[in-house]
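>>> Prediction below, plus the sequence it came from.
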Amino acid sequence: MRRNISKYSNILITGVTGLIGGEILRRLHARGHRGRVWALIRPSDGDSPAERLRERLDRSGELSATAGAADAVAGDILEPFWGLSGANLAEITESVDVIIHNAADTSFAAHRDTATTNVTGVRRLIAFARGCRRAPLIAYMSTASNVGRETGRCLSEDDGCRPANEHFNDYKHSKAVGEQELRDSGLPVLTLRPTIVLSAGLPDPVFARQILWCAPLTRAFGALPIDPNSRLDLVDVGFVAEATLRLLECPRRTHDCYHLSAGTTGCVTVGELERIVARVNRRRTPLRLVPPAGWRPSLHRAAVDTPLRKRVFRSLRHYLPFLNMDVVYDDARLRAVVPAAELPVRPAGEYLPELLALIREKAALREACLP
């Protein structure tokens, strides 16, 4: 049974203090949505859910334009009934039509138990949705790279979600497990798989360096074990948020899973990105990008030979497998619903300089300790 949202749908959204969830909420409000919208937010550091919501919308630079975008309700996706209680629980379970689940732990670090958030949160979602009167559609924000270790391919949606495969880190594996459990639940689900999402258009340095923290630090190196011809599937957050809402609004979806991707025509190579970074960094000597097969121990010792380089490389190694995958994600399904002429993928060269200008080296070094 396929469902779509209307202007009057009642919607519960998680992860609205994050990059993607906040932009989905902002665009939903800009559409003049008339139904109820609840933003499930965990109180933290003495800030109420409403205060955290205002802070997030302010980071998009449009706080005044988004006043009243949602009712901020206290909750926790790791708790039974997602931590809702009393009147909020009764109202939402009685009237919610769509649940957009964005909340996730996106850390690549091995010491973080990402499965606690990403799998347990989904299990709580399944139990919660089964208690809702209207059997709401669940829009689950997964990740395109939940397929596991792959190289040199253009992957379709049918290739993805492989919990049994070997994965580069616990985050990717946990997203595959969560997606599979949602599929197996029998609940109505629309799975969305974004690729690498950048915060283009948001004047916020924290969002900028979440993915790009390593870019200004590459000036510390003369060489790195990265294939310059490896393709990367980059999309901006505005594209992801708009594509999500377009898919949810479409009454003629023929699939229940979609890549939110640049695809083969919109992808870029690492070498192309390096040239952009070099211009912003005003680098005089080009960074030598060496395919991993040619990265010898002697070259590693020469390239990673100072305390600063060793410190940065320890964090960078979590990301090297993804930079070298040379994998892109087919966008044919998405384009059958949302043509490229209506929603193009912005070329990375248009917005990367602006994002890189937001990142200060000291802040990037701090981020290097928290991959």
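Yep, it's here. Numbering: from 1, shown residues only.

>>> contacts, neighbours, all on C-alpha from now
Noted.

>>> Could you report the distance from the residue of the chain most remote from its centre to residue 219?
Farthest-out residue of the chain from its mean C-alpha position, per CA atoms, centre = their mean: residue 298, at 36.4 Å. Between residue 298 and residue 219 the computed distance is 20 Å (CA to CA, to the nearest Å).

>>> who's in contact with stretch 329-348?
By CA atoms under 8 Å, 6 or more residues apart in numbering, the residues outside stretch 329-348 that reach it are 144, 154-157, 195, 233-236, 239, 243, 246-247, 250, 253, 255, 258-264, 266, 268.

>>> Just confirm residue 257 contacts residue 190, I think it does.
Yes - using CA atoms under 8 Å, residue 257 is in contact with residue 190, at 5.8 Å.

>>> alright, now check it against this:
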Amino acid sequence: MTGATGLIGGAVLHRALEGGDDATWVCLVRCAGVEQGRQRIAARLSRFTDAFTAQRLARKVEVVPGDFTRADIDRDPRLDDCTHVLHLAADTSWWGDERVYRTNHDGTLALARRARAMPDLQRFLHVGTAMICGADADEFVAEDDYPAADARHMVAYTVSKAATETSLAEHFPDLPVVVARPSIVVGHASLGAGPSSSILWVLRAADALRMLPCAPESHVDVVPADWVAETLIGLLTKPTLAHDLYHLSAGARGRTTWAEVIAAFEAAEPSDGRRAFRQFDLVADRAVLRRRFAEVFGLDGSLKQAMLRAVRAYYAFCALDVTFANDRLLAEGFAPAPTLPAYLPVCLANGATIVEQFADDIEMFAVPPPAPEARAAGDALAASA
């Protein structure tokens, strides 16, 4: 397993280890040594349980210090014995094109090359994203619609994930690759915002701003992290699968309208009973959004300025009104995901402030430092701005 210290990785380990899974989980972790890696895993598990249990569960994990992007030169014999690979690790930054591509695309191919040396490998489960559909997708997206060469991507992350799927299919037809594409992962159905507030803060910010870049009747396809984890374990271990590509999504039956999201906020945090939202245009009303953001959150300091940029970026995804077909997943016998309104109250009950939650998510919006030769030009542009 890669990505054990991330949100979904932690959810997978917590579900598997707490549930008495007798499999040996071998985790490739970036760390200086085994104990440091184990403590990184324990720190993530502590978001799902108490500190003592997190330490106990982390002791069950076989830690291999290393980097998945260099896995093809990692000769640790414990990797040879793996029968299943769950590849979750990724650079989830929205910007920083070259670095993100190098990590997500080139790194995954390095891991796939290492997987060829696993003689008993039964499944290589690669976790991508349903958002490789880009900005111009139809309202309903089937698994085989993408990746597509003409997709208009909005962020570097989805570019890298689409390219990775294409390269895995082209260069590794000999591997038992299965691709899982989660839609938008928000919160935890029973623990709320405890494990992570990623993306939840966006919904809360939209509620506080009372602004939407789309009609209230448009849809959002959201699933909780614990359901994604349980479904990934099922896809990893189910002896036979009918397909090699699955959306992990709410689908047509579980998707949520923004009107339903608004109603769920009103039920959890009553206001005037109306919760009136203004619909706005992302391009034409940039100044309007900025003024409203300043009224609600302020624009003092770099954190809030970064938050405004992130809100704009997420609003672009909110406006897509896209639903990802999950018929394949349901046909395999997997349970449908809980709907967002059903578990939103628990997410709101144990969350920090919206700005604090954004700070927990800020690494997605970090811009890598410019190369030395570009720095002078960048400084000049900053001065003129």
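Okay, I see it. Keep in mind it's a predicted model, so treat the numbers as computed, not measured.

>>> Superposing both, give me the TM-score.
In this superposition the chains share a TM-score of 0.83, using TM-score structural alignment, normalised by the length of the first structure; 351 aligned residues with a CA RMSD of 3.0 Å.

>>> Between residue 257 and residue 190 of the first structure, point out the one with more neighbours.
The neighbour comparison of residue 257 of the first structure against residue 190 (other CA atoms under 10 Å) goes to residue 190, with 25 against 20.

>>> Is the more buried one located within a strand, as I assumed?
Yes - under DSSP: H, G, I helix; E, B strand; the rest coil, residue 190 of the first structure falls within a strand.

>>> How about the contacts made by the equivalent of residue 49 of the second structure over in the first structure?
If you follow residue 49 of the second structure across to the first structure using TM-score structural alignment, you land on residue 61. Contact analysis of residue 61 of the first structure by CA under 8 Å, 6+ apart lists 202, 203.

>>> Would you mind measuring from the counterpart of residue 82 of the second structure in the first structure to residue 137 of the first structure?
Residue correspondence to the first structure (TM-score structural alignment): residue 82 of the second structure is matched to residue 96. Distance of residue 96 of the first structure to residue 137 of the first structure, computed by CA to CA: 9 Å.

>>> Spell out the secondary structure type for residue 168 of the first structure.
Going by three-state DSSP, the secondary structure assigned to residue 168 of the first structure is coil.

>>> just checking, what residue in the second structure corresponds to it?
For residue 168 of the first structure, the aligned position in the second structure is occupied by residue 154, per TM-score structural alignment.

>>> Surely that match is in contact with residue 136?
No - under the criterion of CA under 8 Å, residue 154 of the second structure is not in contact with residue 136, lying 10.2 Å apart.

>>> The two - which one has more neighbours?
Neighbour count, other CA under 10 Å: between residue 154 of the second structure and residue 136, residue 154 has more, with 18 against 12.

>>> ok, now which ones touch that one?
134, 135.

>>> And the helices in the stretch 1-150 of the first structure?
19-30, 49-59, 86-95, 114-118, 120-130 (DSSP state H, counting those that start in this stretch).

>>> What's the average distance for the shortest one when superposed on the second structure?
I take that to be helix 114-118 of the first structure. Its aligned residues in the second structure lie a mean 1.7 Å from helix 114-118 of the first structure after superposition (mean CA distance after the TM-score superposition for the first structure).

>>> Kindly report the same for the first one.
With the two structures superposed, helix 19-30 of the first structure lies on average 2.1 Å from its match in the second structure, counting by mean CA distance after the TM-score superposition for the first structure.

>>> can you list the residues that contact that helix?
Contacts to helix 19-30 of the first structure, defined as CA under 8 Å, 6+ apart, come from residues 13-16, 56-57, 60, 66, 69-70, 102-103, 199, 207, 237-238, 240-242, 244-245.

>>> One more pass at 7 Å, please.
The contact list for helix 19-30 of the first structure, computed with CA atoms under 7 Å, 6 or more residues apart in numbering, reads 14, 15, 16, 56, 57, 66, 69, 102, 207, 237, 238, 241.

>>> What is the burial count for the closest residue to the fourth one other than its chain neighbours?
In this case it means residue 56 of the first structure. Closest residue in space to residue 56 of the first structure, ignoring its immediate chain neighbours: residue 17 at 5.3 Å, by CA to CA, 6 or more residues apart in numbering. The number of residues packed near residue 17 of the first structure is 24, by other CA under 10 Å.

>>> Map residue 17 of the first structure onto the second structure.
Using TM-score structural alignment, the partner of residue 17 of the first structure in the second structure is residue 5.

>>> Could I get the contacting residues of its match?
By CA under 7 Å, 6+ apart, the contact set of residue 5 of the second structure is 40, 41, 44.

>>> Which member of those residues is positioned nearest residue 379 of the second structure?
residue 40 (36.8 Å; CA to CA).

>>> Can you find the partner of the closest one in the first structure?
Aligned against the first structure by TM-score structural alignment, residue 40 of the second structure finds its counterpart in residue 52.

>>> now its match: how far from residue 327 of the first structure?
From residue 52 of the first structure over to residue 327 of the first structure (counting by CA to CA), the distance is 36 Å.

>>> between the two, who's got more neighbours?
More neighbours surround residue 327 than the other of residue 52 of the first structure and residue 327, with 23 against 20 (other CA under 10 Å).
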